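**Student:** sequence unknown, structure follows:
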């Protein structure tokens, strides 16, 4: 007992002496006197320039602590510091040290400012230019230096780690990045490296001048240092994005996950992600994080009303029908690396339409987009603004681009990098359906190709291609369309706002054009057009009726030469022109569609035609030569082509377009009447000669035949007389 008592007294005395020494050191030694030495030590060991501008202070009991006032850190004395702070305090509890236990007290850092920059040459402002001196062998050797990290940290406990009123700035001129982070509060409670750690974060992020994000994060972190992983539970993240939309976008995330740096893997279980009214869930898994990161996962969304979603974001829904934008839902598998991303097994449902297939970004740096998509059906009419007929009855379209409006976003097309195929089962547009559409698109370096462009539409078939070159100062467009058995009525009524022509048409178009306005494209267009129409009707215009009406007046004046002409002319004609067959070849140049010569048939009558259409002014001029089968039986009018002149605006009334060429018709009738008079005289002379001749030509032929017959008869009689004399 006496020995134990003596030992206790000795140890107590030593402890008292130690405390006295520490107190005397704290009272008598001013740490501020050693700022220079501390800065030199930091520079020699790390290469950084440490500036301790504020006061240094320490405390003893119950916490052995150190207070550091304002300071900064720079790579050298010639550059601005990249790191500053206003106040830092840390310490350890004194008494547990005597039992070999390290219990840290609160660690607080306030006013931390980091300014990280990368210039245009790729040099940063936080890497020192001078290499640090290597640590001495003695300092490198420690009693437990070889112990695993988790064993060294097991005894460390920090009740609170707090960082407040801090700001981080990162600018990279090579990447064009300008990121600002304001850290209002970062709080870690009960940091023990073996039990869950409470995380509380409140911060703000600014990207450029417009985009700002406020961040609130709560979570439980469970370090598993022996397994080289950390588990994150009960993650609650709240974001508010401002600058992308008129109204800030609220985003909430509830998740759990795990990071295993030993195996290079990470897992995130997305219990719920809400973006305004859009709610997602899924899971993400990353592997090979230490070398070639790979990502796999699944994302699903709940049904959402797109119209309400847009309204909640402060966006005005586009003008369209009330029965659309009712619900949206999607799901997809995803996979990728640090260079590319693939969305496969994609299924997106919008109202009554379902899109399936895959989307990909083949190269993040080049933004190479790829797709292979199948759309079952869609009614585009329901998603378009009201038609002009619904907005007003003036027959004009307020949405039609003016002749000098720019049609194509040239700069965006030059940057476009995509390749893919879209197939559509059924598409409704202009109240007409197209089926089995297939479009293959390839765009890169300002050159866009669409080939093939296939569809079954308007009871016909379309097969074509499109080439758009925007590499030069003006877009260059090459078009090839092959259409078979297309129903014309829907196209005519839509483009010309009236049903001008109906029937079935086949056409072949090859054309080139340059420019970025309607006028430029039409004026520069060059190409050929082949058109075939079968069983068609030209509505509102009857070329036969125009000719018949004109002939009734003209033939009445010479009725004695053409008796009973009324029996041959149709008494009643319809208002339209039937087209039994039409074949035309046209060329496109100087803003005009030129048709030098084509023919079509209406019933048994043929019509010759030529003319041109001014594509810029939407005007036309055509001259028709109409053959009336009813008058073909009259030998004086057989083969006659009755001229009709048509001209006007395509937007005009068809009844005002065409007029007969009365002067030309009169000339034809005069010629026929003259022939009739001559033939009448020939018939009278034939009667006197005993010949049955109806016209001059027939009379001349019969006279010649009679003379030849008389000559033969005279020769025969002469031979008979000679034969008698010789006998």
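**Tutor:** Nice, I can see it. From a predicted model like this one, the values you see are computed outputs, not experimental measurements.
**Student:** contacts, neighbours, all on C-alpha from now
**Tutor:** Fine.
**Student:** distance between stretch 194-210 and the chain's centre?
**Tutor:** 35 Å (CA atoms, centre = their mean, to the nearest Å).
**Student:** ignore the last one, stretch 176-186
**Tutor:** The chain centroid and the centroid of stretch 176-186 are separated by 33 Å under CA atoms, centre = their mean.
**Student:** quick one: the strands in the stretch 201-350 of the chain?
**Tutor:** All strands of the stretch 201-350 of the chain, identified by DSSP state E, counting those that start in this stretch, fall at 211-224, 229-242, 249-260, 265-275, 278-287, 294-301, 328-337, 341-350.
**Student:** indicate which one of the ones you listed is closest to residue 188.
**Tutor:** strand 211-224 (9.4 Å; CA to CA).
**Student:** next one for the comparison:
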């Protein structure tokens, strides 16, 4: 037995010596550089790859099958003159014996100076296409079709099981690598430069330390980013499971979108993918972007069909104004300097390849809180969907600061000075011209962008302040599609009254069409005027119904083309700084030829009701039925309001009724002579003057005086003639003087 063992030992030793001797002979007597042409042809025939080895091939056989390539270029056989890769050096070695057991045991793999250039031409053809496919043999003779191979029986399959390939690599190192992509049709270019990749031992199921550094860039827009990634990789090829544990990604980005600013970012967490279950997820996600901090998790399913996203996101409170300015996004001026200083978000994410929605959203915006959902339901159509409910919002804080119109202010001041001594006296003539230019002709609604809008918005806010109007229980429902924008409803309580608005904007024609319906119920009109910075010229509860339409792209065009109807009633109001009673007193005193001896008791005129209907035609509102009920007086009027220049021209008649002994001055005491007489008033001038622009019409007042004189003369005729003449003659004489 000992002799047998000794013989076997010597035999094995002899075989090993033979193998070593053969390996030495092969590596020293056989030079692979002599077979470059054969290697090139083999790559061309089997892989559709045009291989050029400009440097030497170094190699060893046993116990490591070593290979080292220098100055190598690769191209597709379809475009052999356009190499897509060149390689400075590739070095690797594989143990020979484990290969027989389908095990790959390698020492260090080193890649130096890899330059991968991927180009797509104007026709969309890439210079890498055709790899893995042998070139077409156009001149080859047709061959008989090969009969399909017979499938193995289950018994044969059980007898010859295939062992899975096992990898065992000491390390992988990639240095000074570069990858670029260029699309000639779109002009887009992306690059990854300075790629440095290093790993620990690569063994299936074992943790593999991984580190990657690279610089990324693009030209549309111009961007540049430095990144560093670290983590531990695990994989199981048989189960198709892959994990990247303790991921840490960090870097900095700059470029055109950042306007010279720098974005510093970090991300960490656990990544894993199960290709059998078609699931990938990122858990324990933590990320930063400058001062922004967030947590979350992301899960993708149906990876190979239609990937679907689900997850959660939480962003800690941060100053959005400072964050946006820090990444080069200049915000427009806002009325409130601290606006957007407190923003916080908690939400659940859902999405697909073409959508992203924020479900169960909880958003804090300064002093406001919103809940609901928002997002893009279709990226291609930019389909915005918003359904939010908020407690309060001061929209004015986020609008541009209110600018003072110095020209209008100076003009109003001049008008006031002119009118200051005329209130109650009626001695100042009417202004010759109303406002010359009231509206801007700057384009506001370009049809192009409006036609692309696809939105559905449902918003409700407990308390909303907009344009200084405090709206309670505010709600808004709006949508847009294919150039048609519809405001289905806008409702809110305002100063214990109510406002309702509906509107449509049709941007499909070259010139947009606009229609709207408004309803205002019991809203104090003076509060509306005050909120808009207008002089308060009237008080009372406003009730209004309107149906208007217009066309155009600017304020001026809207007013010039404004048509429709407006009906209004103002209850329990006051005309401020316009004492119609005193004006009437002055007119009567003039007819009585007596001077006024007392001062006006009040500068204002209270009324029970002021109402009318306006018909608008191309920016001019005709009001034929203005009527006001004032204690002791009834006012009827008709006239026009020219919205194009914010001017008015009215003729008003005042009828004395009720207690005729209430006039404040003896010179204007009312008697039976004035009963049923309509005292003429003319209101003409800028709308902002209101009733202060009203004066008694001297020409019409002269006709009243003539009428009164005729009536007095008729009384004398009746007194003098009595029954001395026939009734026919007396009537003829009265008619003569009444003409």
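**Tutor:** On my side now, so go ahead. Please read these numbers as outputs of a predicted model, since none were measured by experiment.
**Student:** returning to that earlier point: tabulate the strands of the stretch 201-350 of structure 1 in CSV, adding columns for mean neighbour count and distance to residue 19 of structure 1.
**Tutor:** Converted to CSV, the strands of the stretch 201-350 of structure 1 look like this (neighbours: other CA atoms under 10 Å; distance: least, CA to CA, whole Å):
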stretch, mean neighbour count, distance to residue 19 of structure 1
strand 211-224, 19, 36
strand 229-242, 18, 40
strand 249-260, 19, 44
strand 265-275, 18, 49
strand 278-287, 18, 53
strand 294-301, 19, 57
strand 328-337, 20, 59
strand 341-350, 19, 63
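**Student:** need the counterpart of residue 426 of structure 1 in structure 2.
**Tutor:** Matched to structure 2 by TM-score structural alignment, residue 426 of structure 1 sits across from residue 463.
**Student:** so how far is residue 370 of structure 2 from its match?
**Tutor:** Between residue 463 of structure 2 and residue 370 of structure 2 the computed distance is 12 Å (CA to CA, to the nearest Å).
**Student:** tell me the contacts of the match of residue 426 of structure 1?
**Tutor:** Taking CA atoms under 8 Å, 6 or more residues apart in numbering, we find residue 463 of structure 2 in contact with 391-393, 470-474.
**Student:** host element of it?
**Tutor:** Element membership of residue 463 of structure 2, judged by DSSP states H and E, is strand 454-466.
**Student:** ok, now residue 69 of structure 2?
**Tutor:** strand 64-76.
**Student:** buried ones in that strand?
**Tutor:** 64-66, 68-76 (16 or more other CA atoms under 10 Å).
**Student:** which of these sits closest to residue 5 of structure 2?
**Tutor:** Relative to residue 5 of structure 2, and with distances defined as CA to CA, the nearest of the buried residues of strand 64-76 of structure 2 is residue 64, at 29.2 Å.
**Student:** OK, contacts around the closest one?
**Tutor:** Contacts of residue 64 of structure 2 by CA under 8 Å, 6+ apart are 93-96.
**Student:** strands - which of those residues land there?
**Tutor:** 93-95 (DSSP state E).
**Student:** just among the residues you listed, which is most surrounded?
**Tutor:** residue 94 (24 neighbours; other CA atoms under 10 Å).
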